[in-house]
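S.K.: I would like to see how this sequence folds:
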Amino acid sequence: MEYRNVSGLDVSQLCLGTMMFGTRVDERTSFDILDRFVDAGGTFLDTANCYQFWEGDGQGHESEELLGRWLHSRGLASGAGREKVVVATKVGARPITGPGRGDFPENREGLSAEIIRGQIEVSLRRLGLDHVDLYYSHHEDRSVPLEETVRAFGEIVQAGKAKALGVSNEPAWRVERARQIATHTGLPSYTVVQQRHTYLQPKPGFHDEFMPVLGEELLDYVRSEPDLTLVAYSPLLSGAYSGRSDKPIPPPYAHPASAGRLAALKDVATELGATPNQVVLAWMLASTPSILPLFSASSVTQLEESLGALELKLSEEQLTRLDQS
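M.R.: Reported below is the predicted structural model:
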């Protein structure tokens, strides 16, 4: 496993998403996956204060709480062990409890100073930590002045409750404006951008305001800012690259232009004796800028497949073929 320095944090080049842990993935399996990831050199773990409220009778605290139990049981919650993992969580997308819960995302908690200050304390209690390494703004909230949000996040770092800040699901202009506000006020600001991104490209004109796909404008912005790191969530489209009939290509990517890219992906995978999933992750790491994939696994077998991507070396010709298909 190779590592990258992100705002003073040494993070593994693969980030393990724990969204399904504690709901769709039971505790024993979750612990096995986490143990194997760390054994393989993985350090970067991702959760949120809302995972997974939409799954069955989920309440939104299951992932953080399970991760906290694992950290404590493995001696990684404090002392020397705490430095062996990089824990990221998020705020802003948890539904407001009560009768309006079914109106998500309109009734999400948002990014007021009160919410940010209160929810970091709740997340730390669930995780059993005195600080998180990376604290994300989960979804944009235009009902709150950006200055208020930036100040609240900056104060979290100044108070020692987070080491670095990230932003997810926001357009490039909002990320740039937030960073400018932080610079002018002398506050810490976002150094990590997490956005939905995969090898297939969505159909022309596709737009999802709540979970936007990485676009060229944001990609170009990250290229121009050396202190920014890009993390891509949903890189494997929930197993759609496997070709299984029960894992169809999601509608935004199910259009005629995807056929050529899928064919190129399959060809390169065959040439390398790899799976399409592994090629997608290797392609992402070899992109410019290099993108850190945030993948998930519901079994150790799935985890092993993703770890296998680290052994792949894509040639310039293969990269060009993948990019131009």
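S.K.: all contacts plus neighbour counts: C-alpha atoms, from now on.
M.R.: OK.
S.K.: for the stretch 1-150 of the chain, what spans make up the helices?
M.R.: 27-39, 62-73, 113-127, 146-158 (DSSP state H, counting those that start in this stretch).
S.K.: tell me which residues of the second one are tucked away?
M.R.: Judged by neighbour count using 16 or more other C-alpha atoms under 10 Å, the buried positions of helix 62-73 are 62-72.
S.K.: in this protein, which spans are strands?
M.R.: Taking DSSP state E as the criterion, the chain carries its strands at 3-6, 9-12, 15-17, 44-46, 86-91, 132-137, 162-168, 190-196, 229-233, 292-295.
S.K.: structure for this one too, so we can compare:
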Amino acid sequence: MIEKRMIVGQEVSALGLGCMGMSTAYGEADRGESLRTIDRALELGVNFLDTADIYGVGHNERLLAEALKGRRDEVFLATKCGIVPNPQSGFPSGADGSPEYIRGAIDRSLQRLETDHVDLYYLHRPDPQVPIEESVGALGELVAAGKIGAVGLSEASADTIRRAAAVYPIAALQSEWSVFSRDIEAQVVPTCRELGIALVPYSPLGRGMLTGSAEALTDLAANDFRRTLPRWQAENLDANIRLTAAIRDIADKHDAQPAQVAIAWLIAQGDDVIPIPGTKRRTYLEQNIDAMNLVLSAADLEALGALVPAGDRVPDMGWVMRDTVAR
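M.R.: All right, here's what the predicted structure looks like:
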């Protein structure tokens, strides 16, 4: 049985499933295989499913509703609001953290998910034009209304997290964190631990780079957004691929896959860390779950912690500030 960890008093699997790629961003998706992947995740004990209203502009939430028919009570379901899509392209065009937007967004998500509540509701990005206190106040009202079980933030700064937690308890902080993305360790991680906030790393496999599955831009689909990221460009990509050799060496020593080493490194960062690797295929899902059985040595952890990738991490919607205006 997969190990469990806690979010607001509820047991969740120590490894969640990020569902974004089943609808957007990483090339073409296969609806049938996506549904089978979700079904297999539940069968193997993964009960923490992560989606958002922006993923496929509602498509991902509708996909989860289909996958969870008759099984809603088996999962800890998380979704998000606050990123506004461009009506033509569907890509993010801004953030809206106003109370009015949040109240409407949850109702639209619940309708698509075909449920009367979600267990965790994140503000997907802080809106730089709206005080975080106002956004979180509205989220707290949704808890009181029974529409959400707990409040989360995503890609927020330490200061924003503190301001938010002063208004309403924050259950989880979702941010990119991996062997190659360490910036949250300086201030965000200590702040969350001081306040008792669970850490939910997305892209724990470095958006696929740590798996070695896409070693050149030519391996990526034309609509794969990684083509736009600094770490996947020219000399940066070549340097980062060379770095992944160290991960492969550790994996070989343990008769494991590089992706499993990357996940095991995150799991080893603390009992409050619940990674949500995304996949749309059962093969990779099972491989990721097997990483729970991989125990890295102190020397392994030190070697992995010393890796410094080429190119900056660019958070999704990095042009949206991680702090908000003062109240």
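S.K.: okay, the buried residues of helix 62-73 of structure 1 in CSV with distance to Leu265 of structure 1 next?
M.R.: Below are those laid out as CSV (distance: C-alpha to C-alpha, whole Å):
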residue, distance to Leu265 of structure 1
Glu62, 35
Ser63, 33
Glu64, 35
Glu65, 38
Leu66, 35
Leu67, 34
Gly68, 38
Arg69, 39
Trp70, 36
Leu71, 37
His72, 41
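S.K.: Quick one: closest of the helices of the stretch 1-150 of structure 1 to Ala259 of structure 1.
M.R.: Proximity to Ala259 of structure 1 (C-alpha to C-alpha) singles out helix 27-39 among these, at 32.9 Å.
S.K.: which bit of structure 2 covers the closest one?
M.R.: The aligned range for helix 27-39 of structure 1 in structure 2 is 31-43, by TM-score structural alignment.
S.K.: Mean distance between that stretch and structure 1 after superposition?
M.R.: Superposing on structure 1 and averaging over aligned pairs (mean C-alpha distance after the TM-score superposition for structure 1), stretch 31-43 of structure 2 comes out at 0.9 Å.
S.K.: which residues touch that stretch?
M.R.: Around stretch 31-43 of structure 2, the neighbours that count as contacts under C-alpha atoms under 8 Å, 6 or more residues apart in numbering are 17, 22, 47, 63, 67, 74-75, 280-282, 285.
S.K.: any chance of those residues in CSV, plus distance to Leu113 of structure 2?
M.R.: Converted to CSV, the contacts of stretch 31-43 of structure 2 look like this (distance: C-alpha to C-alpha, whole Å):
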residue, distance to Leu113 of structure 2
Leu17, 16
Met22, 15
Asn47, 16
Leu63, 8
Ala67, 10
Glu74, 14
Val75, 13
Lys280, 19
Arg281, 21
Arg282, 22
Leu285, 22
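S.K.: which of these count as buried?
M.R.: The buried subset of those (16+ other C-alpha under 10 Å) comprises 17, 22, 47, 63, 67, 75, 280-282, 285.
S.K.: what's the distance between the closest residue to Lys247 of structure 1 other than its chain neighbours and Thr320 of structure 1?
M.R.: Nearest residue to Lys247 of structure 1 in three dimensions, chain neighbours excluded: Ala240, at 4.8 Å (C-alpha to C-alpha, 6 or more residues apart in numbering). For Ala240 of structure 1, the distance to Thr320 of structure 1 equals 23 Å [C-alpha to C-alpha, to the nearest Å].
S.K.: So for the two, which sits in the more crowded spot?
M.R.: Ala240 (16 against 11; other C-alpha atoms under 10 Å).
S.K.: about what we covered before: list the contacts for the corresponding residue of structure 2 for the residue nearest to Lys247 of structure 1?
M.R.: In structure 2, Ala240 of structure 1 lines up with Met209, judged by TM-score structural alignment. Under the criterion of C-alpha under 8 Å, 6+ apart, the neighbours of Met209 of structure 2 are 215, 241, 244.
S.K.: Same check on Leu17 of structure 2?
M.R.: 41, 46, 48-50, 276-279.
S.K.: now do Ile7 of structure 2
M.R.: With contacts defined as C-alpha under 8 Å, 6+ apart, Ile7 of structure 2 is in contact with 171-172, 198.
S.K.: ok, now with 10 Å
M.R.: 76, 119-120, 150, 171-172, 196-199, 272, 274 (C-alpha atoms under 10 Å, 6 or more residues apart in numbering).
S.K.: Same check on Gly104 of structure 2?
M.R.: Gly104 of structure 2 touches Cys81, counting by C-alpha under 10 Å, 6+ apart.
S.K.: can you tell me which residue in structure 1 aligns to it?
M.R.: Aligned partner of Gly104 of structure 2 by TM-score structural alignment: Gly118.
S.K.: Same question for Ala67 of structure 2.
M.R.: Ala67 of structure 2 maps onto Trp70 in structure 1, by TM-score structural alignment.
S.K.: Gly110 of structure 1 is in contact with Val144, isn't it?
M.R.: Yes: contact criterion C-alpha atoms under 10 Å: Gly110 of structure 1 and Val144 qualify, at 8.0 Å.
S.K.: between those two, who's got more neighbours?
M.R.: Gly110 (26 against 13).
S.K.: Distance check, the closest residue to the more buried one other than its chain neighbours against Gly273 of structure 1.
M.R.: Leaving aside its chain neighbours, Gly110 of structure 1 sits nearest to Gly92 (4.5 Å; criterion: C-alpha to C-alpha, 6+ apart). Gly92 of structure 1 is 42 Å from Gly273 of structure 1, where distance means C-alpha to C-alpha.
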